[in-house]
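> Let me see the structure of the following:
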Amino acid sequence: MHPRTAPDYLAGYPPDLAAQVRKLIEEDRLGDLLLKKYPQTHAVRSDRALYDYVQALKDEFLRNAGQLSKVAYDSKLHVIQHALGTHTRVSRVQGGKLKAKCEIRVAAVFRDMPPEFLRMIVVHELAHIREREHDKAFYQLCRHMEPDYHQLEFDLRAYLCHLDTTGRPLWRAAADTPKP
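Next up is the predicted model:
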């Protein structure tokens, strides 16, 4: 069995940009920069709250896309598939009708992240309801739902590099944060 290698979250970005992120991590400065830019975690803690959050975004941007049958945080997602979110579409025959179920799962690591990062991953998974491939139309839809999509994705990928390298999460759940 081969040992798993950590995913290269910055693959596809220009090498000089990835080198800048790695240098900030080596100098232990990336965490401070991200905390300054994204100081707070979101309040979407439960699967029910996540469902309501995703449904509200879907209703705003993808009204005709059909109903979501399940939305949940998934603690196994990041470890197994090196994915941050997944979308599945299952079709079943019930009686004489074909029923389609659409599920979105978000990696549990997003429970303790800034609201901007949660929105970015939810927008990404919602875009897959309409566009299956990561093509031009997919990213146009992502930018329609979240104009800062590309910057948020880059910042999230930089944070994931920080987390893989240092093992130190930057944000904690509101209940875990000491009160001044």
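> only C-alpha atoms for contact and neighbour calcs from this point on.
Noted.
> tell me the contacts of the residue positioned nearest the centre of the chain?
In the chain, the centroid-proximal residue (Cα atoms, centre = their mean) is I121; its distance is 2.8 Å. Contact partners of I121, counting by Cα atoms under 8 Å, 6 or more residues apart in numbering, are 84-85, 106.
> and which of those residues is nearest K23?
Taking Cα to Cα as the measure, L84 is the one of the contacts of I121 closest to K23, at 24.3 Å.
> longest single helix anywhere in this protein?
Scanning the chain for the helix with the most residues, using DSSP state H, yields helix 149-166.
> Show me what that helix is packed against.
helix 15-26, helix 30-37, helix 115-130, helix 136-145 (3 or more Cα pairs under 8 Å, 6 or more residues apart in numbering; DSSP states H and E).
> Next, the second sequence, to be compared with the first:
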Amino acid sequence: MNPSLRYIQGYPEHIVGQVEQLVSSGNFNSWFSKRYPNNHQIKSEQALFNYAMVIKNQYMKKGSPISKVIYDGKIHLINNALGLHSFISRSHGGKLKAKNEIRIASVFKQAPEPLLRMLVVHELAHLKEKDHNKAFYALCCHMEPDYHQLEFDARLFMISKEL
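Coordinates of the predicted model:
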């Protein structure tokens, strides 16, 4: 198996086979570019924070506050992840301060907007649901109805970056 296909391990054989065929024929990147011709323009961390807050305020007004949303160049290498949600507690002046941070892999600075949205939705859902359970995915689908397709497409995006 082509090493770049590791992103879709666990998907049904017929789907992996279709992707493998596109990769081996050399047509994968042109196919993916036709599917997603444009990348988003959310390049700064302030723009990313604002983008995440619009989604949060639309679907999770009463959710925990977010202190930071950033692109992180180390995420993919260290955690083999595309995004991370961290909950940090710090003692500050005798009081415990809790902060929620969202980190998105830097590779998604150059991604189509729907894929960035899917990652932001995924990390926002962790504010309410810590585990990847049924309630977590229901919340993701509430915020982004095409969540499951976009999650798969984000994996295809990673393949296209490696080719």
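> For the two chains, what TM-score is obtained?
Laid over one another, the chains give 0.92 as their TM-score (TM-score structural alignment, normalised by the length of the second structure), with 161 aligned residues with a Cα RMSD of 1.6 Å.
> quick one on the thing from earlier: out of the helices and strands packed on helix 149-166 of the first structure, flag the one nearest D47 of the first structure.
helix 115-130 (13.1 Å).
> Now that closest one on the second structure. Mean distance?
Taken over the aligned residues, the distance from helix 115-130 of the first structure to the second structure averages 0.6 Å (mean Cα distance after the TM-score superposition for the first structure).
> ok and that helix relative to helix 136-145, angle-wise?
For helix 115-130 of the first structure against helix 136-145, the angle by axes from the mean of the first three to the mean of the last three Cα atoms, to 10 degrees is 140 degrees.
> Sticking with V90 of the first structure, tell me its helix or strand.
strand 85-94 (DSSP states H and E).
> Just to confirm, what residue range of the second structure does that strand align onto?
Strand 85-94 of the first structure lines up with residues 83-92 of the second structure when matched by TM-score structural alignment.
> re the thing from before, most tightly surrounded among the helices and strands packed on helix 149-166 of the first structure?
Neighbour counts (mean count of other Cα atoms under 10 Å) averaged over each of those peak at helix 115-130, with a mean of 22.
> Pull up the aligned stretch in the second structure for it.
Aligned by TM-score structural alignment, helix 115-130 of the first structure falls on residues 113-128 of the second structure.
> Any idea how far that stretch is from the middle of the chain?
Relative to its chain's centre, stretch 113-128 of the second structure lies at 6 Å (Cα atoms, centre = their mean, to the nearest Å).
> hmm, back to that, after superposing, tell me the mean distance of the strand holding V90 of the first structure to the second structure.
Using mean Cα distance after the TM-score superposition for the first structure, the mean distance for strand 85-94 of the first structure is 1.4 Å.
> Now that strand: buried residues?
Residues 85-87 are the ones in strand 85-94 of the first structure that count as buried (16 or more other Cα atoms under 10 Å).
> helices and strands around it, which ones?
Using 3+ Cα pairs under 8 Å, 6+ apart as the contact test, the elements touching strand 85-94 of the first structure are strand 97-107, helix 115-130.
> Can you pull out the residues in contact with that strand?
With Cα under 8 Å, 6+ apart as the criterion, strand 85-94 of the first structure contacts 77, 98-107, 121-122, 125, 128-129.
> Can you say which helix or strand has the counterpart of Q58 of the second structure in the first structure in it?
Using TM-score structural alignment, the partner of Q58 of the second structure in the first structure is E60. Under the criterion of DSSP H and E, E60 of the first structure resides in helix 47-61.
> quick one: the helix or strand that that helix is followed by aligns where in the second structure?
Sequence-wise, the next helix or strand downstream of helix 47-61 of the first structure (DSSP H and E) is strand 70-74. Per the alignment by TM-score structural alignment, strand 70-74 of the first structure matches residues 68-72 in the second structure.
> mean shift of that stretch relative to the first structure?
Its matched residues in the first structure lie on average 0.7 Å from stretch 68-72 of the second structure after superposition (mean Cα distance after the TM-score superposition for the first structure).
> circling back: of all the helices and strands packed on strand 85-94 of the first structure, which one is nearest Y13 of the first structure?
Of those, the one closest to Y13 of the first structure (Cα to Cα) turns out to be helix 115-130, at 17.9 Å.
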